[in-house]
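Novice: sequence unknown, structure follows:
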C-alpha cells in the first residue's frame, strides 16, 4: 500500500474505530481520525505510538449529526492530504427498548447517528472518492441483516444503511468507487458501556415487556462476555481497505457469518451486485 494514500475514519475515540485507525496507520495509510471531541484522542495516539504509527494519525473534529461539522472536516482533510482515497463510516450509537414504551425520540436519535450521519458523510466525500477511484467502507452490524428484539431503532437504522449502501454500490462502481459493508457481531468495546444503561430501571419501565427484556439482556450480556475484540473486528475493516477486489458484504467472524447466513443465502452480496451491474449496463 502506497504511503501517500489517505483514509478518513469516523468515530475513532474508542472501539472498532480506534482499532481501525491504528491498524490502517500501521498498514501505511495516512489516517484522518475523526471524533466529536478531539480531546478524547489520547488513547488513540498512545496506541498508534506504541506500534510506531502515531505520525500517520491526524485527528479532526467531526460530528456525524452536524452537516457543517462534516463539511468542515472533509474540507480540512482533503486540503491537507490532496484528496481522499478511502472513507470508513464507523461512528454509531446503540439504543435498547421497544417502541410502545420508549416512544419516537430514541428512534429519531438512532437514525440521526447511524443512518443520516452515514449518508451525509458519504455525500460529502463521494466527489473525492470518485476523483481517486477510491473506496467507501461502512461498519454496519449483523443487526443490519437480522432484526433483534429490543433493538428496533438500532436495527432499523442499520437495515437502512445496508439498503442505502447496497443500492449505492452499483452506482458508485460505475464511476470507479468500490463500496463495502462490514458486519460485526458482538464486539467487546466501549460501544456497549457508553450507553450507560440502568438495567433494573429499564426493565421496570418496560411494564408488560419487562420479563422478555430481562431475558434479552441476560443473553446479550452473556454474548458480549464472549465477544470478539475490537481489534479483531477492525482487522476486517483494514483487510477491506487493502483488498485488491473487496467484496460488497463481509462479516468479521465465523459467528457473524453463520448468523447472517441464516437470512442471506448470498452472503458476500455478489449475486445482487452482479444483477445491479446488469441493470446499469449501457448498450
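Specialist: Sure thing, it's come through. These numbers were taken from a predicted model, which means no experiment stands behind them.

Novice: C-alpha from now on. contacts and neighbour counts both.
Specialist: OK.

Novice: For the stretch 101-250 of the chain, just list every one of the helices.
Specialist: 105-111, 117-132, 152-173, 190-193, 199-205, 210-225, 230-242 (DSSP state H, counting those that start in this stretch).

Novice: Quick one, which of those gets closest to residue 22.
Specialist: Nearest of the helices of the stretch 101-250 of the chain to residue 22, taken as CA to CA: helix 230-242 at 9.2 Å.

Novice: Tell me the buried residues in the closest one?
Specialist: Across helix 230-242, burial judged by 16 or more other CA atoms under 10 Å covers 230, 231, 232, 233, 234, 235, 236, 237, 238, 240, 241.

Novice: can you redo the residues you listed as JSON lines with distance to residue 279?
Specialist: As requested, those are exported to JSON lines (distance: CA to CA, whole Å):
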{"residue": "230", "distance to residue 279": "38"}
{"residue": "231", "distance to residue 279": "38"}
{"residue": "232", "distance to residue 279": "36"}
{"residue": "233", "distance to residue 279": "33"}
{"residue": "234", "distance to residue 279": "33"}
{"residue": "235", "distance to residue 279": "33"}
{"residue": "236", "distance to residue 279": "30"}
{"residue": "237", "distance to residue 279": "29"}
{"residue": "238", "distance to residue 279": "30"}
{"residue": "240", "distance to residue 279": "25"}
{"residue": "241", "distance to residue 279": "27"}
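
Novice: Show me which pair in those residues is furthest apart.
Specialist: Farthest-apart pair in the buried residues of helix 230-242 is 230 and 241; separation 16.7 Å (CA to CA).

Novice: Any idea how far apart the tips of stretch 259-279 sit?
Specialist: 30 Å (CA to CA, to the nearest Å).

Novice: How far off centre is it?
Specialist: Its chain's C-alpha centre and that of stretch 259-279 lie 19 Å apart, by CA atoms, centre = their mean, to the nearest Å.

Novice: And stretch 37-44, by the same measure?
Specialist: The answer for stretch 37-44 is 19 Å, by CA atoms, centre = their mean.

Novice: just stretch 226-236 next, same as before
Specialist: With CA atoms, centre = their mean as the basis, stretch 226-236 stands 13 Å off its chain's centre.

Novice: State the distance from residue 127 to residue 53.
Specialist: Counting by CA to CA, the gap between residue 127 and residue 53 amounts to 28 Å.

Novice: Please identify which of these two sits among more neighbours.
Specialist: Using other CA atoms under 10 Å as the criterion, residue 127 and residue 53 rank with residue 53 on top: 23 against 14.

Novice: Presented hereafter is structure B, for comparison with structure A:
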C-alpha cells in the first residue's frame, strides 16, 4: 500500500490531482479545510470510480497537522498543494497580511514536510511535491506577500532536496501559471489607496490572463506526473505559458544545474 497525502483538495488543481493520484493506484488521503465543502471532491471521486480518504485539515494548525500524520502512519508521497493568494503592495499590507501568506504558503508546508520526513528517511524512500507558482520564480506587482512566500518555499525545497536525496527522498516543486479555478475567490485584496490606478491596471491584466488560463485538470496532470514518475526532477512547469513566464528569471528550468552543484556540497567524497 502506497499512501499519498495531498492538501487543499476541495477544488481546482488539488481536486483533480487527488483524483489523478487515485487513478494511478495510490491510496490517497485528500485534505480539505472545511469538510462541509468537500461535495465537489466526493462527486468527482464517484464519477471517476475511485476512493479517497477525505480528512479535514487546516494546514496552518500545527497541532492538527501533527495529529493527522500520527493517525495516518507512514506517508510515501506528500503533495503540498494548499495555498492562498493576496493582492497588495508592501505599503498596503499589514504585518498580519504578511504573516498570513507565510503561514499558509510557506510555514505550513515546512511543518508538514518536516513531519513526514523521518519516516521517509528511515524507510529509504519517499517523494515530496510542493505546488508553488511562477510567482515563486518571478516577483509580480501587487503580489508582494504572495510571491515572497512562494520564493521562500521554493528556496526551502531547493535547499532540502540535496540533503534528503541520499536517503531516497525526492523533492520537487510544480509551478503553474494562471489556472482557471476558484483559487482567486480566496485572494485577499488590500485597499488600493494611492495605488488605485496601478492596482486596477494589474487586476485588469490578471483578469485577461485568467480568461485564457490553463484548466485545473490539465495543470493537475503535471502534479500527478511529478508525484509518480520514475524519473523525478526538481522543477516542473504545468504549461508552455508557465515555462515562458518562469524563464524570465530562470535559466535552469528543470532544476538539474543547481542541484548538480549543491548535491556535491553534501558528499563526503567531494
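Specialist: All right, it came through fine. None of the values given here were measured: they were computed from a predicted structure.

Novice: Any idea what the TM-score is?
Specialist: Here the TM-score for the pair of chains, by TM-score structural alignment, normalised by the length of the second structure, is 0.96; 268 aligned residues with a CA RMSD of 1.2 Å.

Novice: What does residue 116 of the first structure correspond to in the second structure?
Specialist: In the second structure, the residue paired with residue 116 of the first structure is residue 107, using TM-score structural alignment.

Novice: which stretch among the helices of the stretch 101-250 of the first structure comes nearest residue 89 of the first structure?
Specialist: When the helices of the stretch 101-250 of the first structure are compared by CA to CA, helix 117-132 sits nearest residue 89 of the first structure, at 6.1 Å.

Novice: hang on, the earlier thing: can you report how many residues lie near the match of residue 116 of the first structure?
Specialist: Neighbours of residue 107 of the second structure using other CA under 10 Å come to 20.

Novice: what about the residue nearest to it when sequence neighbours are not counted, which helix or strand?
Specialist: Residue nearest to residue 107 of the second structure in three dimensions, not counting chain neighbours: residue 60, with 7.6 Å by CA to CA, 6 or more residues apart in numbering. Assigned by DSSP states H and E, residue 60 of the second structure belongs to neither a helix nor a strand.

Novice: quick one: contacts for residue 60 of the second structure?
Specialist: 103, 104, 107, 108 (CA atoms under 8 Å, 6 or more residues apart in numbering).

Novice: any idea how far residue 180 of the first structure is from the aligned partner of it in the first structure?
Specialist: With TM-score structural alignment as the criterion, the equivalent of residue 60 of the second structure in the first structure is residue 65. Look at residue 65 of the first structure and residue 180 of the first structure: by CA to CA, they are 22 Å apart.

Novice: who touches the spatially most central residue of the second structure in this structure?
Specialist: Central residue of the second structure (CA atoms, centre = their mean): residue 131, 2.1 Å from the mean position. Residue 131 of the second structure makes contact with 79, 80, 81, 173, 174, 175, 176, 223, according to CA under 8 Å, 6+ apart.

Novice: From residue 100 of the first structure, how far off is the aligned partner of it in the first structure?
Specialist: Here residue 131 of the second structure is matched to residue 139 in the first structure, going by TM-score structural alignment. Distance, residue 139 of the first structure to residue 100 of the first structure, by CA to CA: 29 Å.

Novice: Also residue 30 of the first structure?
Specialist: For residue 30 of the first structure, the distance to residue 100 of the first structure - CA to CA - is 46 Å.

Novice: Looking at these two, which is more packed in?
Specialist: Remark: of residue 30 of the first structure and residue 100, residue 30 carries more neighbours, 26 against 9, as counted by other CA under 10 Å.

Novice: what's the closest of the buried residues of helix 230-242 of the first structure to residue 14 of the first structure?
Specialist: Closest to residue 14 of the first structure out of these is residue 230 (8.9 Å), distances taken as CA to CA.

Novice: List the contacts of the closest one.
Specialist: Neighbouring residues of residue 230 of the first structure by CA under 8 Å, 6+ apart: 15, 16, 19, 187, 188, 189.

Novice: same check, this time on residue 277 of the first structure
Specialist: Residue 277 of the first structure neighbours (CA under 8 Å, 6+ apart): residue 170.

Novice: That one -> the second structure?
Specialist: By TM-score structural alignment, residue 277 of the first structure lines up with residue 263.

Novice: Distance check, that match against residue 114 of the second structure.
Specialist: According to CA to CA, residue 263 of the second structure stands 20 Å off from residue 114 of the second structure.

Novice: residues contacting the counterpart of residue 196 of the second structure in the first structure?
Specialist: Residue 196 of the second structure maps onto residue 210 in the first structure, with residues paired by TM-score structural alignment. By CA under 8 Å, 6+ apart, the contact set of residue 210 of the first structure is 203, 204.

Novice: which non-adjacent residue is nearest residue 24 of the first structure?
Specialist: Once flanking residues are discounted, residue 24 of the first structure sits nearest to residue 238: 5.8 Å by CA to CA, 6+ apart.

Novice: What distance do you get for the one you found to residue 53 of the first structure?
Specialist: In terms of CA to CA, residue 238 of the first structure sits 15 Å off from residue 53 of the first structure.

Novice: Measure how buried residue 212 of the first structure is and give me the count.
Specialist: Look at residue 212 of the first structure: counted by other CA under 10 Å, it has 14 neighbours.

Novice: Could you list which residues are in contact with the closest residue to residue 140 of the first structure other than its chain neighbours?
Specialist: Spatial nearest neighbour of residue 140 of the first structure, chain neighbours left out: residue 183 (5.2 Å); criterion: CA to CA, 6+ apart. With contact set as CA under 8 Å, 6+ apart, residue 183 of the first structure has these partners: 139, 140, 141, 142, 144, 249, 250, 251, 252, 256.

Novice: Most neighbours of all those, which one?
Specialist: In terms of neighbour count, residue 140 stands highest of the contacts of residue 183 of the first structure at 29 neighbours, by other CA under 10 Å.

Novice: so that one sits right up against residue 182, yeah?
Specialist: Yes: counting by CA atoms under 8 Å, residue 182 is a contact partner of residue 140 of the first structure at 5.8 Å.

Novice: Next up, the contacts around residue 248 of the second structure.
Specialist: Contacts for residue 248 of the second structure (CA under 8 Å, 6+ apart) come out as residue 138.

Novice: Whatever residue of the first structure lines up with it and residue 39 of the first structure: what is the separation?
Specialist: For residue 248 of the second structure, the aligned residue in the first structure is residue 262 (criterion: TM-score structural alignment). When distance is defined by CA to CA, residue 262 of the first structure is 42 Å away from residue 39 of the first structure.

Novice: now residue 275 of the first structure
Specialist: For residue 275 of the first structure, the distance to residue 39 of the first structure equals 46 Å [CA to CA].

Novice: Many thanks, we can stop here.
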